[in-house]
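Please work out how this folds:
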Amino acid sequence: MSNRRPEQQARLTSKKHSDVALTVPAFLDTIRYHARYSLGKRWGLCSGRELFTAVALAVRDALIDRMLETEDRYQQTDPKRVHYLSMEYLLGRSLKNNLSNLRMLDLCRDALRKMGVDFEEVMEGECEAALGNGGLGRLAACFLDSLATMGMPGYGYGLNYEYGLFKQDIDNGYQKEKPDNWLIHGSPWQIERPDEACIVPLYGRIEHGIDRAGQYNPMWMDWKIIVGVPHDMPIVGFGGQTVNVLRVYSARSSAEFDMQIFNEGDYLKAVEQQIASETISKVLYPSDLVEAGRELRLVQEYLLVACTLRDIVRRYEKSHATFDQFASKVAIHLNDTHPALAVAELMRILVDEHAQPWEKAWETTQATLSYTNHTLMPEALEKWSVSLLEYVLPRHLQIIYEVNHRFLAQVASVWPDDHERLRRMSLIEEGEQKAVRMVNLALVGSHSTNGVSALHTQIVKTSLVPDFYQLWPEKFNTKTNGVTPRRWLLQANPLLADLITSTIGSDWITDLGKLRALEPYAQDPDFQQAFMMVRRSSKTLLTQIIYDRCRVAVSPDALFDVHVKRIHEYKRQLLNVMQIIHQYLRMIQDGITPPVPRVYIFAGKAAPGYWAAKQIIKLITSVGQVINADPRVQGLIKVVFLPDYRVSLAEQIVPATDVSEQISMAGTEASGTGNMKFAMNGALTIGTHDGATIEIMDEVGQENIFLFGLQVEEIRQMRAGGSYHPRTYYHRNPDIRRLMDTFASGLFCPDEPSRFRWIYESVLDRGDPYFHLADLESYIETQERVAQAFKDPVGWTCKAILNVARTGKFSSDRAIAEYAREIWNIKPSSSPPDATG
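Now for the predicted structure:
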């Protein structure tokens, strides 16, 4: 069976610039123009950063034209629009993505070549937009790409953090955090809109009044004002037909400074107040270990909500005289509970500012809002103390209490005298310090609540909020996550994308289900050979990155076993390290050689205040230092930790991965999106029965994935019955006992033998809350199956190709189509792009 279609490749080549007005000379002129007149530089004197900026501004010209055309189209048709609220957007670098979606990538390469400039060097000049941290923000970015690609009328709303989470250095094996000031040079992608700034009230008090009709009329008085200044970032869909907008807000003081304080002669105090106001959007995730950090985080969440709703209402009122059509023209989606204050804010706007009767306002609010739950971990469920809310947002707390009063009356009418149920469902958690449960607020104030995988939704309905599911079963649904194939296959893995396109055509770029056409090629020798060459090229590139950043030499012929994600105990990097230690001890003490050489690749950031996670990074680096230097291992095991994990690094790791580690304790990972990116690029998954990994198994076939470990119900029963005793596994299995003893022996920390004893004690004597030892035997056995399978390159390649071919379900296009049809009730305003253009 041939794997080439020369006539189609010729057609692609001849049409590659057909829908782009720019020619190479015209694009060159635009770049030179921006170098001269936007940057004030002669082209030949531009620094690397300035080269990037000139090229980006030239691309932005094309984006803005299409952005304005898109908005004109929306104005003419007045479609229902979705407004997606998220505290995070992990966009990655935008230049290459924008060029790819505009189909100007080859044009730009040709233009820069004529100017004697290296294309990749220009791409490296871009700072990544530090507007997010992990999966939540990356999902939001994928959704924006799909909304635009599918021609859906949709806006993203977020905050314009000046500093991201942090840049990660590894110093003597320890994580060191450095400031990530990504906006230090500004961003060519941001268009500031000071004329559309929003006034945001905070603090103050409630004046309890009575209106002319004798009704209670509370008035929010004496507030402090901050200003949210919007910055628009164009989001272009594939083909360039639709350019939507991500609007992110920066906090500014309400004036240069408080003139009264200034006139009183306290200039420094006046300036301090201005600085304090502008601190609000400075940093992603301020530490909540102190009260000041919690207050800042709450103010951040309200800034997002207040500015977004003010903007939505302003747009709506331009063409509508009443709010009767609001819910039929506006969909507002809450990406987790961070924007849940939108429930109270929309009620405040409708009731206080537009004199809507409560019942009508509440009907509008519920019909407008929808909510995605991303969180199963009890400690991660967002709550705000009543005292803090009363201090920062006194009117909103009043509204929340009124919502709760009416809601509990509804619950009591369904379940009379069930006081325990009332306690569980209340928006207010009683106790020594009362708190508002933001999950409950989001549930009550919206018409739809969805999980992000089938298993996650089931857990939400049966364990997280079963009372709400019993009350409103029609509200709950599943929208399994997806990732954009434009970023995570077409752009991140161009060699594989070219191979796929030359074999089955390019329709897969906008319809990932078309990858099914690859299935017949999974056993075709020519295609397999081409596929293996692509993979080896990607692995060779990653070996150079590993050497440059870690000074560890690895072979591209080894099995690349990759565990990259946020460092957290529930994601169980520790479980992976345990089995690595087991493999190492089998070599040096038992003389058992592993079936294949393997490189274990870790990356990820630990939250600055998360001691255990930071210690796990130190453990990984310490284990790697010992194993990599041991001549008895002969290079058969290598362990590396790549610092500063981010989107651009992920784009280099994903195409080179043989095995993708998705080993969270069952019932803790809502869905995952990394698992999808890896499978889409031909990595085989080793994972637990958790999140969307189960659905990946259903799609790619049980024989093409490696699942192990306890399932959710088994863990629940063991926990409920108290039947999990880690020391039983320790005493029963000598291999487990031997590897656990290394944590207490100092084998991997001879300079400080007790450094990792906390792991020994935590696992064996403090309950092992993440069931490491319960899953370890199964994990070790499954890793042995992985190694045996990798020994057969033809069989392994067949499995890898089938993973690629069967991941169509995990496109964010499919997810957005489901949201649009089943939750938001929005439709495309333009026809889908022609992927063959």
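
going forward, measure contacts and count neighbours with C-alpha atoms only.
Noted.

Scan this protein for its longest strand.
Longest strand in the chain by number of residues (criterion: DSSP state E): strand 224-236.

Mind listing what's buried along that one?
I225, I226, V227, G228, V229, P230, H231, D232, M233, P234, I235, V236 (16 or more other C-alpha atoms under 10 Å).

and the helix or strand that that strand is followed by, how far out from the chain's middle?
Downstream of strand 224-236, the first helix or strand assigned by DSSP states H and E is strand 243-253. Offset of strand 243-253 from its chain centre (C-alpha atoms, centre = their mean, to the nearest Å): 19 Å.

Now the helix or strand following strand 243-253: buried residues?
Per DSSP H and E, the first helix or strand lying C-terminal to strand 243-253 is helix 259-263. Neighbour counts over helix 259-263 (16+ other C-alpha under 10 Å) mark no residue as buried.

tell me the angle the helix or strand following helix 259-263 makes with strand 243-253.
Following helix 259-263 in sequence order, the next helix or strand is helix 267-278 (DSSP H and E). Relative orientation of helix 267-278 and strand 243-253, computed by axes from the mean of the first three to the mean of the last three C-alpha atoms, to 10 degrees: 150 degrees.

What is helix 267-278 packed up against?
strand 243-253, helix 259-263 (3 or more C-alpha pairs under 8 Å, 6 or more residues apart in numbering; DSSP states H and E).

Next, the second sequence, to be compared with the first:
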Amino acid sequence: MPKPLTDQEKRKQISVRGLAGVENVSDLKTNFNRHLHFTLVKDRNVATKRDYYFALANTVRDHLVGRWIRTQQHYYEKDPKRVYYLSLEFYMGRTLQNTMVNLALENACDEAIYQVRDPRCPRSVAVPHRSYLDRSCFLDSMASLGLAAYGYGIRYEFGIFNQKIVNGWQVEEADDWLRYGNPWEKARPEYMRPVHFYGRVEHTPEGVKWVDTQVVLALPYDTPIPGYRNNVVNTMRLWSAKAPCDFNLKDFNVGGYIQAVLDRNLAENISRVLYPNDNFFEGKELRLKQEYFVVAATLQDIIRRFKSSKFGSTEVVRVDLSTLPEKVAIQLNDTHPAMAIPELMRILVDTEHLTWEKAWDICTRTCAYTNHTVLPEALERWPTDLLQNLLPRHLEIIYEINRRHLERIAKLYPGDDDRLRRMSLVEEGHQKKINMAHLCIVGSHAVNGVARIHSDILKATLFKDFYEVDPDKFQNKTNGITPRRWLVMCNPGLAEVIAERIGDDYIRDLDQLKKLLEFVDDDSLICDIAKIKQENKLKFSAYLEEQYKVKINPNSMFDVQVKRIHEYKRQLLNCLHIITLYNRIKKEPNKDWTPRTIMIGGKAAPGYHTAKLIIRLITAIGEIVNNDPVVGDRLKVIFLENYKVTLAERIIPASDLSEQISTAGTEASGTGNMKFMLNGALTIGTMDGANVEMAEEAGEENLFIFGMRVEDVEAMDKSGYDAMEYYNRIPELKQAMDQIAGGFFSPDQHDLFKDIVNMLLHHDRFKVFADYEAYIKCQDKVSALYRNPKEWTKKVIYNIASCGKFSSDRTISQYAREIWGMEPSLEKIPAPDDPRQ
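Reported below is the predicted structural model:
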């Protein structure tokens, strides 16, 4: 029997088919050694594993540089419309391997590293770098589709936080991801831009002036974003806050030089740390500073690039900004960059001296807004007194936007004062606030949700008034994932099995996966996919045993729920199922149960008490279940510590069952559900977010759908939700809740989970008990089908074959054509002259 292929060898088989020519392995070795010697100033005697990683990263980066420069030259010469994607977060994941996949370099690099023959020298996946959201999928697709695109955000010194589990509780540790440097970024001090805060506004005959401000400098760092084998390398530009040299130096005159230098931190704190709160609005001044900082620096950069572009047959400087919407598209990812609207108006009116009407036309035709949530606590509402202090001119502009907006509404709906109140950008109350979602809608030409059901809810409820006024403004753009990272890179075995049947063009065109439907009854494909899944499970089992000191049954069903810990995502429903399974096994220990390893992972926002308590409950349940000899290996519960992109790349290919169980109408889309689907896991889920479209594509019979639909939840909201009715009526639910309340899972502190019990029984907005019965029955169906491996794998094939819609390439193509007015291109940019690049 031939020896099984390693992951590198499987990716190599795919990579070699995509190579235009064979890379010179000898050159790669030479460059690797050159970087080790000249860049890192090390020799083999003292080099560490990290040194070898950096040497390899710099060697691969060399192959990006020529393409990166050539791409920017191409954009300058052709002067295409450019899209600027503004987001406060980009989670990039491991860059080295992704770059090698997209450049078809992995086989040559693997061979070169093999020939180096040093045990410290990394294979292509050995050293993870920054695990930093799926906006990175969009950047990958923009480059792969040949769009002139730029991602703009903040270069946080500290990431979201590293999660440690100590005595069952989440403990946060700083994510100092820049400690050892970042080989992929390039500082661009020549493009540093000033950003102003505070000050006051003067209305003069020459125009409005914002004076006496504090200045913070925005220093850009550029990261290359390679497209998939098309020689396109786009740019992600992240801004870092720097204090100007004269910051507070007036204090020097009174002997306060040291303090003046120390106070520079006040300015530089802006880019110090990423706010970790997910689906919670935290109205802190530092957060508003971050939001304005990124848009102010970015808009200066956009206008600089627009004015200096080459167009027509000669090189000139644009002075007329009236054509900005024809050459620039700005996508506001959520409300975090909403200040781009008043900032663009400030630039156009105060600096460029356009009339308000002309400036507003340019602004609305340039900007578009993506909404990501319907939860009221997540919607940004900034107090006007904070804005008055920090950004006084912008508050004036927002008031003027609102005045003109309400004049229009009053003409359309005369006498409807209640509608005016609902649609106002300014919310009155004991504290006057600006509704940033309303500002985004009014200031944009397109508003989209991220799954069809989400977009429908926005139109029917949250933004109903705005939809009635401007129905053509509202669109849907269902999210997607990049198949390069989430299949070829993280699951090369499955990628190769698919390529053997239908070729590897599906990597560029995921719709081609439909061809797999021809093989749904093919025993060889069924066998191959089941084999790959088992290999992935064995590898992950070994990882769990090493990291968690828990030995699990690799033949058990891997039942996985990984996502941020939040009440609406209903990890508590999963907990109730675990307890129910445990009680059933204890009651009938001799029954032939379907073995399960249930894994839950995710971070809780540091200030979110209930989410942290949910983590403690999961770990407490695991402590009881995992140590019960009666249960044995038929049920194991593991909390996956510090869930992030790099861990996702391990767990998703190994998963059998994907838990997507949010209350219908609360999850905007989700992309984890798509990643699991593409990697051969079956979904148990509610009709929420993208689950709805996944069920449509694969057939509802090939997913495990349960529970209330959106209309059922709405009806229950009207009639009233009585958790006690379910508690008193369903014996297994009552038993589980009584165990939690009575201290069965917290014998040393019986009332540890009293807040969770009280919430579920009396204050549960997300109606966990209402879906309990349906969920348990659906899980019973899951267990029954898992005992029939052939039928299970057939459903897996149906799911994989139905993933085409969920490619981020499709998502970005729709954004480009329907919002940005751009046309994707699969043509390659000419390769750079240097053959090594």
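
Could you get me the TM-score between them?
Once superposed, the chains reach a TM-score of 0.95 (TM-score structural alignment, normalised by the length of structure 1), with 812 aligned residues with a C-alpha RMSD of 2.0 Å.

Same list (the helices and strands packed on helix 267-278 of structure 1) but as TSV, adding distance to V414 of structure 1.
Listed next are those as TSV, based on distance: least, C-alpha to C-alpha, whole Å:
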stretch	distance to V414 of structure 1
strand 243-253	42
helix 259-263	56
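
looking at the ones you listed, which is closest to S385 of structure 1?
strand 243-253 (23.7 Å; C-alpha to C-alpha).

mean distance, that closest one to its aligned residues in structure 2?
When structure 2 is superposed, strand 243-253 of structure 1 averages 0.2 Å from its matched positions, counting by mean C-alpha distance after the TM-score superposition for structure 1.

Run through who's touching stretch 460-469 of structure 2.
When contacts are defined by C-alpha atoms under 8 Å, 6 or more residues apart in numbering, stretch 460-469 of structure 2 is touched by residues V374, R419, R422, M423, I441, L458, K459, K473, F474.

Alignment lookup: the last one to structure 1.
When the two structures are superposed using TM-score structural alignment, F474 of structure 2 falls opposite F476 in structure 1.

Let me know how buried the residue lying closest to its match once chain neighbours are set aside is, in neighbour terms.
In space, and not counting its chain neighbours, F476 of structure 1 is closest to T449: 5.0 Å by C-alpha to C-alpha, 6 or more residues apart in numbering. Residues near T449 of structure 1, counting by other C-alpha atoms under 10 Å, number 25.

how near is T449 of structure 1 to E359 of structure 1?
With distances taken as C-alpha to C-alpha, to the nearest Å, T449 of structure 1 is found 21 Å from E359 of structure 1.

quick check: stretch 322-341 of structure 1 aligns to which part of structure 2?
So stretch 322-341 of structure 1 is aligned with residues 320-339, judged by TM-score structural alignment.

Identify the residues contacting the matching stretch?
Contacts for stretch 320-339 of structure 2 (C-alpha under 8 Å, 6+ apart): 80-88, 291-292, 294-295, 306, 358, 362-363, 365-372, 379-380, 436-437, 439-440, 820.

Among these, which are located in helices?
291-292, 294-295, 306, 358, 362-363, 365-366, 436-437, 439-440 (DSSP state H).

For the aligned partner of R486 of structure 1 in structure 2, which residues are in contact?
Counting by TM-score structural alignment, R486 of structure 1 lines up with R484 in structure 2. Contact analysis of R484 of structure 2 by C-alpha under 8 Å, 6+ apart lists N98, V101, N102, Y228, I507.

what's the counterpart of Q529 of structure 1 in structure 2?
Counting by TM-score structural alignment, the partner of Q529 of structure 1 is C527.

Look up how far A495 of structure 2 lies from that match.
On the measure of C-alpha to C-alpha, C527 of structure 2 and A495 of structure 2 end up 15 Å apart.

Which one of the two is surrounded by more residues?
Using other C-alpha under 10 Å as the criterion, C527 of structure 2 and A495 rank with A495 on top: 26 against 14.

Identify the residue nearest the equivalent of the more buried one over in structure 1 in space, chain neighbours excluded?
Alignment note (TM-score structural alignment): A495 of structure 2 maps to A497 of structure 1. Excluding the flanking residues, the one nearest A497 of structure 1 by C-alpha to C-alpha, 6+ apart is L490, at 5.2 Å.

give the contact list for that neighbour.
L496, A497, I509.

rewinding a little: list the buried ones in the match of stretch 322-341 of structure 1?
In stretch 320-339 of structure 2, counting by 16+ other C-alpha under 10 Å, buried: 321, 324-339.

for the lengthiest helix in structure 2, which positions count as buried?
Counting by DSSP H, the longest helix found in structure 2 is helix 49-78. By neighbour count on 16+ other C-alpha under 10 Å, the buried set for helix 49-78 of structure 2 is 49-61, 63-64, 66-68, 70-72, 74-75.

related to what we said a few turns ago, can you tell me how far the match of Q529 of structure 1 sits from V273 of structure 2?
If you go by C-alpha to C-alpha, the gap between C527 of structure 2 and V273 of structure 2 works out to 48 Å.

Repeat that for V25 of structure 2.
41 Å.

And L19 of structure 2, by the same measure?
Taken as C-alpha to C-alpha, the span from L19 of structure 2 to V273 of structure 2 is 40 Å.

These two - which one has more neighbours?
V273 (20 against 14).

The more buried one contacts F161, doesn't it?
No. At 9.0 Å, V273 of structure 2 does not count as touching F161 under the criterion of C-alpha atoms under 8 Å.

Output the buried residues of strand 224-236 of structure 1 in JSON lines; the columns should cover distance to G209 of structure 1.
Listed next are those as JSON lines, based on distance: C-alpha to C-alpha, whole Å:
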{"residue": "I225", "distance to G209 of structure 1": "23"}
{"residue": "I226", "distance to G209 of structure 1": "26"}
{"residue": "V227", "distance to G209 of structure 1": "28"}
{"residue": "G228", "distance to G209 of structure 1": "30"}
{"residue": "V229", "distance to G209 of structure 1": "33"}
{"residue": "P230", "distance to G209 of structure 1": "35"}
{"residue": "H231", "distance to G209 of structure 1": "38"}
{"residue": "D232", "distance to G209 of structure 1": "40"}
{"residue": "M233", "distance to G209 of structure 1": "43"}
{"residue": "P234", "distance to G209 of structure 1": "45"}
{"residue": "I235", "distance to G209 of structure 1": "46"}
{"residue": "V236", "distance to G209 of structure 1": "50"}
